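**Q** Predicted model and sequence follow; I will ask about them next.
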Amino acid sequence: MIRIIKQVIFLVFLITQGSLAWPATQGTRPIQEIRIGYVPILSQLPLVVSYEDLGISNRSVKIIMTRFGSFNGLEAAMRVQAIDFASLPVITVLKMKINGIDVKIVGQCSAGGSRLVTRNKGGLKDIRGLLIGVPDLESNENLLLSLVFSPMDMRLGIEYKTIGISLGTVIEDYTGNRIDSMFMPEPFGTIIENRKIGFMAEGQKDVLTGKFLTVLTINSSFLNKNKNIVSACLESIVKACGFIEKDIKDLKAKQVSILQKKYFDYDEDIIASSLENRKGEISFTKFLPEKKEINRFSEEAVKMKILTHSVNLDDLLSLEIMKQAMEKK
């Protein structure tokens, strides 16, 4: 009963703050539809917080939210246009573009939120010889490790190794000793710390954490035909980010930790602790990905033979709608 009351209070708060969507039209039958995919990690909270208002308060659009257990599944759905919109690792989006999948990057809704966690206390150099679990071998986490460790004379595949692991099995893989360490999105690091079976590697703050990881991606055909829906979604996401930041500051992330339960199903105390303490230097204040950051990862991906060549970013970035959404927040 207490949880239900809290959820009602949360929804009332959203309504009193003003609708995150455009005004609903009369009638009960949705006339437009958008399919949004997400994975259960904290950097994707803006998508589900936004849906709580946009999907409930607006009757002129039908929003279908689909949860995926991995970025691989999310990518596959985007490739076959089973979903229209998602937040994906930037290298995944670049590879899709190279493969002829017509998508656009329309913004970002978070930064940071991933941490390197090890079984024993130590620094980055103590990673030598370990097998590190990452969300995917094409993930920004894997590329960040290469960018940081290469200047330390620690080469991928020689001084350390990485393996892609599913979000649904990461805790089991860690506790079952199938990986020695992990560089994964929150809340997995907090879960490990809470069980007292791991430590945050020293020296990673602002080196591995707080970095640009995923981008808001949409199928180009959907964008071209439904700019009003995309505009409403981005406005909603921007305002959802503001709500999350305010909740962290004023209420120690209590409201967001309750809301995520329906979509992510993590323990509320774990989520509140992760957000309140900014684990992985997570933030929800940046909306425009920078070309230089995308190029940095692109160049490293080419070196690692994940990408065959670079991508013309002018043909990939479509940030005007996000800029307009930011002006309305």
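**A** Thanks, I have it.

**Q** Going by C-alpha atoms from here, please, whenever you check contacts or count neighbours.
**A** Will do.

**Q** And the strands in the stretch 51-200 of the chain?
**A** Using DSSP state E, counting those that start in this stretch, the strands of the stretch 51-200 of the chain run over residues 61-67, 85-89, 103-107, 114-118, 131-134, 161-164, 181-185, 199-200.

**Q** Reformat those strands as JSON lines; add mean neighbour count and distance to Y266.
**A** JSON lines is the format used below for the strands of the stretch 51-200 of the chain (neighbours: other C-alpha atoms under 10 Å; distance: least, C-alpha to C-alpha, whole Å):
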{"stretch": "strand 61-67", "mean neighbour count": "17", "distance to Y266": "14"}
{"stretch": "strand 85-89", "mean neighbour count": "26", "distance to Y266": "20"}
{"stretch": "strand 103-107", "mean neighbour count": "25", "distance to Y266": "27"}
{"stretch": "strand 114-118", "mean neighbour count": "28", "distance to Y266": "16"}
{"stretch": "strand 131-134", "mean neighbour count": "24", "distance to Y266": "20"}
{"stretch": "strand 161-164", "mean neighbour count": "18", "distance to Y266": "22"}
{"stretch": "strand 181-185", "mean neighbour count": "26", "distance to Y266": "13"}
{"stretch": "strand 199-200", "mean neighbour count": "22", "distance to Y266": "20"}
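
**Q** try this one next to it:
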Amino acid sequence: MKKAIILFVLSLTLGLLTACGNNSSSAETGQTVRIGYFPNINHVPAMVAKAEGFYQEQLGDDITIKYQTFADGGAFMNALKTGEIEAGLVGPGPAMNHYSNGTDVKIIGAGSTGGTVIMARNGSNIENLEDIKGKTFITPRVGCTHDVQFETYMKENGITSERIGGEMVHTTGKPATYESMFESGKVDVAVAPEPWASVLQLEADAEPIIDETEVSFGTTLPASVLATSGDLIEENPELVQSIVDAHKQATTYINENPEEAKTLAINEIAEVTGQELSKEVMDLAWDNIGFTYKVDAETIQAFGDSSYDLEFLKEEPDFSDLIDTQFIEE
């Protein structure tokens, strides 16, 4: 009887120790939070937050942080919709378009402003807006932020794309390929997010024909926004707040340490795209960008109205419930 009791106690003790070991392993594994962004200068806050460990600092050591880069907003939004990522930086255009089509997305902060420059290929004989008629222009994706900015500006000047009965020919492609597209003569105009506009200017002898302050919504529209899902906000607002806090921390770092941020951006873009930008390119591009986490809701609504006018959206948008500023308010 005594032997049986000893064996029972020993078994119970081992069981408790095993259970404690499992709990410890679970705590070490923890939750995984996946952050998405693009390898361009408008998304530098995500690069800085990654490199400086701000996400890890704000989320805690029991959280595993993973990062995923995207070539365009459609791919990012699909990843958010299917739960492949929890949050990240994307252009406002894709966020608005997918929200209008029923995707559960919330804009919880801004990432940057500016950075969209319209470049003409050397040899395209484009000297003014009228010369763009009949020419081929390239954007990262149909209806993306940069596309809407350019087509809004052109429509205000009486010129539209073939998609809506006009004369401009539209094609799409990754910004990192724009230089080769210019060299081959396949496109005449590039609607280029920085730093690719500066690459074209310095390395392909291209000319800016519409700068970042002139193009529609150029200085007021967030060039990138911090987005997540409404479900995550409802289920884990503390997690969302930590993500926003890391983003704010990165934005402050960028504005206080621009040279260090430029170096981080050069290294990250090289790692993702295989293209190492020169310091000269980065310096030129940096002058066309501003970094802020505050969202201008009125501009986003005006941008959405223009997207509808250009027929990228099927229904007139109402973005009053798209933006959630509770996490960025001081």
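**A** Received it, and whenever you're ready, just let me know what you need. Because the structure is a prediction, the values reported are computed rather than measured.

**Q** can you list the strands of the stretch 51-200 of structure 1 in TSV and add distance to F149 of structure 1?
**A** Compiled in TSV, the strands of the stretch 51-200 of structure 1 are given as follows (distance: least, C-alpha to C-alpha, whole Å):
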stretch	distance to F149 of structure 1
strand 61-67	33
strand 85-89	20
strand 103-107	28
strand 114-118	13
strand 131-134	13
strand 161-164	11
strand 181-185	13
strand 199-200	17
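
**Q** who wins for proximity to Q324 of structure 1 among those?
**A** strand 103-107 (11.4 Å; C-alpha to C-alpha).

**Q** So for T308 of structure 1, which of the strands of the stretch 51-200 of structure 1 sits nearest?
**A** Proximity to T308 of structure 1 (C-alpha to C-alpha) singles out strand 85-89 among the strands of the stretch 51-200 of structure 1, at 17.0 Å.

**Q** quick one, that closest one and strand 61-67 angle?
**A** 30 degrees (axes from the mean of the first three to the mean of the last three C-alpha atoms, to 10 degrees).

**Q** Give the other helices and strands that strand 85-89 of structure 1 contacts.
**A** strand 32-38, helix 71-79, strand 214-219 (3 or more C-alpha pairs under 8 Å, 6 or more residues apart in numbering; DSSP states H and E).

**Q** so it versus helix 71-79, what angle?
**A** Going by the same axes, to 10 degrees, strand 85-89 of structure 1 makes 130 degrees with helix 71-79.

**Q** tell me the average deviation of strand 85-89 of structure 1 from structure 2 after fitting.
**A** Once fitted to structure 2, strand 85-89 of structure 1 is off its aligned match by 2.0 Å on average (mean C-alpha distance after the TM-score superposition for structure 1).

**Q** counterpart of that strand in structure 2, which residues?
**A** Using TM-score structural alignment, strand 85-89 of structure 1 corresponds to residues 87-91 of structure 2.

**Q** what sits up against that stretch?
**A** Identification of contacts with stretch 87-91 of structure 2 by C-alpha atoms under 8 Å, 6 or more residues apart in numbering yields 34-38, 43, 46, 73, 76, 80, 111, 144-145, 222-229.

**Q** swap in stretch 269-280 of structure 1?
**A** Contacts of stretch 269-280 of structure 1 (C-alpha under 8 Å, 6+ apart): 112-115, 185-187, 190-191, 194, 205, 209-210, 248-249, 252-254, 256-257, 282.

**Q** re the thing from before, can you tell me which of the helices and strands packed on strand 85-89 of structure 1 is packed in deepest?
**A** strand 214-219 (a mean of 24; mean count of other C-alpha atoms under 10 Å).

**Q** which residues in structure 2 does that one align to?
**A** Using TM-score structural alignment, the residues of structure 2 aligned to strand 214-219 of structure 1 are 224-229.
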